[in-house]
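Q: Quick one, structure for this:
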Amino acid sequence: MRALLVVNPAATDTSARTRDVLIHALASDLKLETVTTEYRGHARDVARHAAAGGEVDLVVALGGDGTVNEVVNGLLHDGPAPGELPRLAVVPGGSTNVFARALGLPNDAVEATGALLDALHDGSERTVGLGLASGTPDTDDEGAPSRWFTFCAGLGFDAGVVGRVEQKRERGKKSTHPLYVRQLLRQWLGEGDRRHGAITLRRPAEDPVEGLVLSLVCNTSPWSYLGSRPLYATPGASFDTALDVLGLARLSTPALLRYGTQLLTSSPERGPHGKHALSLHDLTDFTLESQAPTPFQMDGDHLGLRTSVTFTGVRRALRVIV
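A: The predicted structure follows:
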């Protein structure tokens, strides 16, 4: 099998020694070409070329969720064609690795490589649904008006937290869960109005939902992890359905404590809920609008500010080795 391995050398939890071991293990079973990314967007460009060339059967992403997102966007540059495009495989190397863990893969890179090789021997794969977001950037986003995401997007509070974390990482801080918690608190303290949000959700043939402070769009569940603990923002979300939404219309101190506790104690059966919580399941088309430019993130990657983002849930978009 002809395979392309896309390696992010800056992945948080993968050392050079570990990468060498993994490359050797994969090369023993695959006709392997390896590309090490050198700039933001490089993984996307390499995967796009592999999809267009028609000579690669499998693209393996070794890195975190950002690397996986770039590879997926490269593979799907011309749209979904599950029977024609190379299959995707993931070896987790980031700090959280939500997509890989949601697929049921081990969170350890070496163990995940073993699971990948076993899946290839057994011919085990699944076709997953993905999310597509389109919107005119209020700041530069590499000129790309549309982008695929694998597990989550957000407009509002959570995207502001992601932006703060990225700023810290650019200054040399390591991506850790305590770092996220600190930036979450700082983002909350900086919120001007925690009781009246500026985000509106619009769906075809439905009344708009106004006044959201936070809006999470999920393609699978769990939404994220705190260490080994899964966090279920939208328990019903699945790779086999369209998109789920969690919206919060209030982030006052009592609301933050209530919803934060619910998230920490969430389960596959129950996520955050209450008077100011909105939960919607299996949405194919909808739009989030904001009265002012608002932070926007996809798969944990801060993409600047938006006033409007249109979402589409696309079932059976890509084949994945599991």
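Q: Please make it C-alpha for all contacts and neighbour counts, starting now.
A: OK.
Q: For this protein, which strand extends over the most residues?
A: strand 301-321 (DSSP state E).
Q: Check which helices and strands that one sits against.
A: strand 87-92, helix 109-122, strand 125-134, helix 157-170, strand 285-298 (3 or more CA pairs under 8 Å, 6 or more residues apart in numbering; DSSP states H and E).
Q: Please provide the structure for the following sequence as well, for comparison with the first:
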Amino acid sequence: MRALLVVNPAATTTSARTRDVLTHALASDLKLEVANTEYRGHARDLARRAAESGTYDVVVALGGDGTVNEVVNGLLHHGPSPSDLPRLAVVPGGSTNVFARALGLPNHAVEATGALLAALREGSERTVGLGLAAGTPGTADEAVPERWFTFCAGFGFDAGVIGRVEQQRERGKRSTHALYVRQTLRQFLGEPHRRQGAITIERPGEDPISDLALSIVCNTSPWTYFGNRPIYASPQASFDTGLDVLGLTKLTTPAVARYATHLLTSTPERGPHGKHAVTLHDLTDFTLQSQVPLPLQMDGDHLGLRTSVTFTGVRHALRVIV
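A: Okay, here's the model as predicted:
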């Protein structure tokens, strides 16, 4: 079985020695080629070439959710065709690894590699649904291409938090939960649409839902992790269904305190709820429209400002080794 291992050498939770060990372990069972990423978007380019070559059975992403997202977008550059594309495998190497953990993989790279090798020997795989989004720029920039996401997207508040975190990481700060908490508080204090949201959800054949101050789109559950604690924004979200949406119409101090508590105590059966919460399940096509340019994120990657984002839930998009 021929495989391409796409390695992010800057992955936050693996050392060079650990990556060498994992590479040798995979090479014992696979005809393995290894490629290290050298720039943002390189994993996407490598996966695209692997898919177009038609010579690989598996593409393995060793890195965090950002590396996985790039590999997925490379594999699906010409659209989903699960029976023709290489299968995706993931070895978690980031700080959170939501996609890998949502698949049921261990959050430790060595243990995950062992699970991956066992799955390859047994021929164990599944087909997952993914999200596809296309946005209208918030400035006079060029049109924004479609982009796939594996577990979540955010338009507005949470994307602003991720943008702040990325700025801090560029300044040398480590990606920690404390960093996210600090930037969430700063985003809240500077948020101009806390009391009157600017986002509207538009769905075919349905009345629009307006005045949202926060919108989170989930492709699976949990939405993220706080340490080892899973956080469920949309508990019903699944790789086997369409997309789910959590929206909040107010971000006042009492509302934020209430819904932050809901998130921290959320379970697979119950997420945020109340009169200011909007929850939608198993959507195939919808648009998030804003009166003003707002930040957009997908799989934890800040993508700049948009005024409109159209989402599509695509079932059976990609085969994954599990």
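Q: Need the TM-score from the superposition.
A: The TM-score (TM-score structural alignment, normalised by the length of structure 1) is 0.98; 322 aligned residues with a CA RMSD of 1.1 Å.
Q: Make a markdown table from the helices and strands packed on strand 301-321 of structure 1 and add distance to residue 13 of structure 1 and mean neighbour count to it.
A: Below are those laid out as a markdown table (distance: least, CA to CA, whole Å; neighbours: other CA atoms under 10 Å):
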| stretch | distance to residue 13 of structure 1 | mean neighbour count |
| --- | --- | --- |
| strand 87-92 | 9 | 27 |
| helix 109-122 | 9 | 17 |
| strand 125-134 | 26 | 20 |
| helix 157-170 | 14 | 20 |
| strand 285-298 | 21 | 20 |
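Q: separation between the closest residue to residue 302 of structure 1 other than its chain neighbours and residue 129 of structure 1?
A: For residue 302 of structure 1, ignoring the flanking residues on the chain, the nearest one in space by CA to CA, 6 or more residues apart in numbering is residue 163 at 5.3 Å. Distance, residue 163 of structure 1 to residue 129 of structure 1, using CA to CA, to the nearest Å: 26 Å.
Q: Pull the contacting residues for residue 95 of structure 1.
A: Residues in contact with residue 95 of structure 1 (CA atoms under 8 Å, 6 or more residues apart in numbering) are 12-13, 64, 175-176.
Q: thought residue 77 of structure 1 was touching residue 47?
A: No - using CA atoms under 8 Å as the test, residue 77 of structure 1 is too far from residue 47 to be in contact (9.1 Å).
Q: Looking at those two, which is more packed in?
A: residue 47 (28 against 19; other CA atoms under 10 Å).
Q: you'd agree the more buried one is in a strand?
A: No - if the criterion is DSSP: H, G, I helix; E, B strand; the rest coil, then residue 47 of structure 1 is helix and not within a strand.
Q: wait, it sits on residue 68?
A: No - counting by CA under 8 Å, residue 47 of structure 1 stays clear of residue 68, with 10.3 Å between them.
Q: residues in contact with the residue lying closest to residue 252 of structure 1 once chain neighbours are set aside?
A: Spatial nearest neighbour of residue 252 of structure 1, excluding adjacent residues (CA to CA, 6+ apart): residue 194 at 5.2 Å. By CA under 8 Å, 6+ apart, the residues touching residue 194 of structure 1 are 213, 250-252.
Q: how close does residue 109 of structure 2 get to residue 123 of structure 2?
A: 20 Å.
Q: Which stretches in structure 2 count as helices?
A: 16-27, 42-53, 65-75, 98-102, 109-122, 157-170, 177-190, 253-264 (DSSP state H).
Q: Reformat those helices into JSON lines and put distance to residue 204 of structure 2 next to each item.
A: Listed next are the helices of structure 2 as JSON lines, based on distance: least, CA to CA, whole Å:
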{"stretch": "helix 16-27", "distance to residue 204 of structure 2": "46"}
{"stretch": "helix 42-53", "distance to residue 204 of structure 2": "32"}
{"stretch": "helix 65-75", "distance to residue 204 of structure 2": "27"}
{"stretch": "helix 98-102", "distance to residue 204 of structure 2": "29"}
{"stretch": "helix 109-122", "distance to residue 204 of structure 2": "40"}
{"stretch": "helix 157-170", "distance to residue 204 of structure 2": "25"}
{"stretch": "helix 177-190", "distance to residue 204 of structure 2": "32"}
{"stretch": "helix 253-264", "distance to residue 204 of structure 2": "29"}
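Q: of those helices, which approaches residue 221 of structure 2 most closely?
A: helix 98-102 (6.7 Å; CA to CA).
Q: Next, count neighbours for residue 316 of structure 1.
A: Neighbours around residue 316 of structure 1, by other CA under 10 Å: 18.
Q: same thing with residue 81 of structure 1?
A: Residue 81 of structure 1: 14 neighbours (other CA under 10 Å).
Q: residues touching it, list them.
A: Here residue 81 of structure 1 is in contact with 317-318 (CA under 8 Å, 6+ apart).
Q: what's the counterpart of residue 209 of structure 1 in structure 2?
A: Following TM-score structural alignment, the counterpart assigned to residue 209 of structure 1 within structure 2 is residue 209.
Q: Now that its match has come up, it's in contact with residue 215, right?
A: No - using CA under 8 Å, residue 209 of structure 2 makes no contact with residue 215, being 11.3 Å away.
Q: neighbour count winner among the two?
A: Comparing residue 209 of structure 2 with residue 215 by neighbour count (other CA under 10 Å), the higher total belongs to residue 215, at 25 against 15.
Q: Roughly how far does that one sit from residue 237 of structure 2?
A: 15 Å.
Q: how far away is residue 287 of structure 1 from residue 82 of structure 1?
A: 26 Å.
Q: If you could redo that for residue 238 of structure 1, that was the one I meant.
A: Residue 238 of structure 1 is 18 Å from residue 82 of structure 1, by CA to CA.
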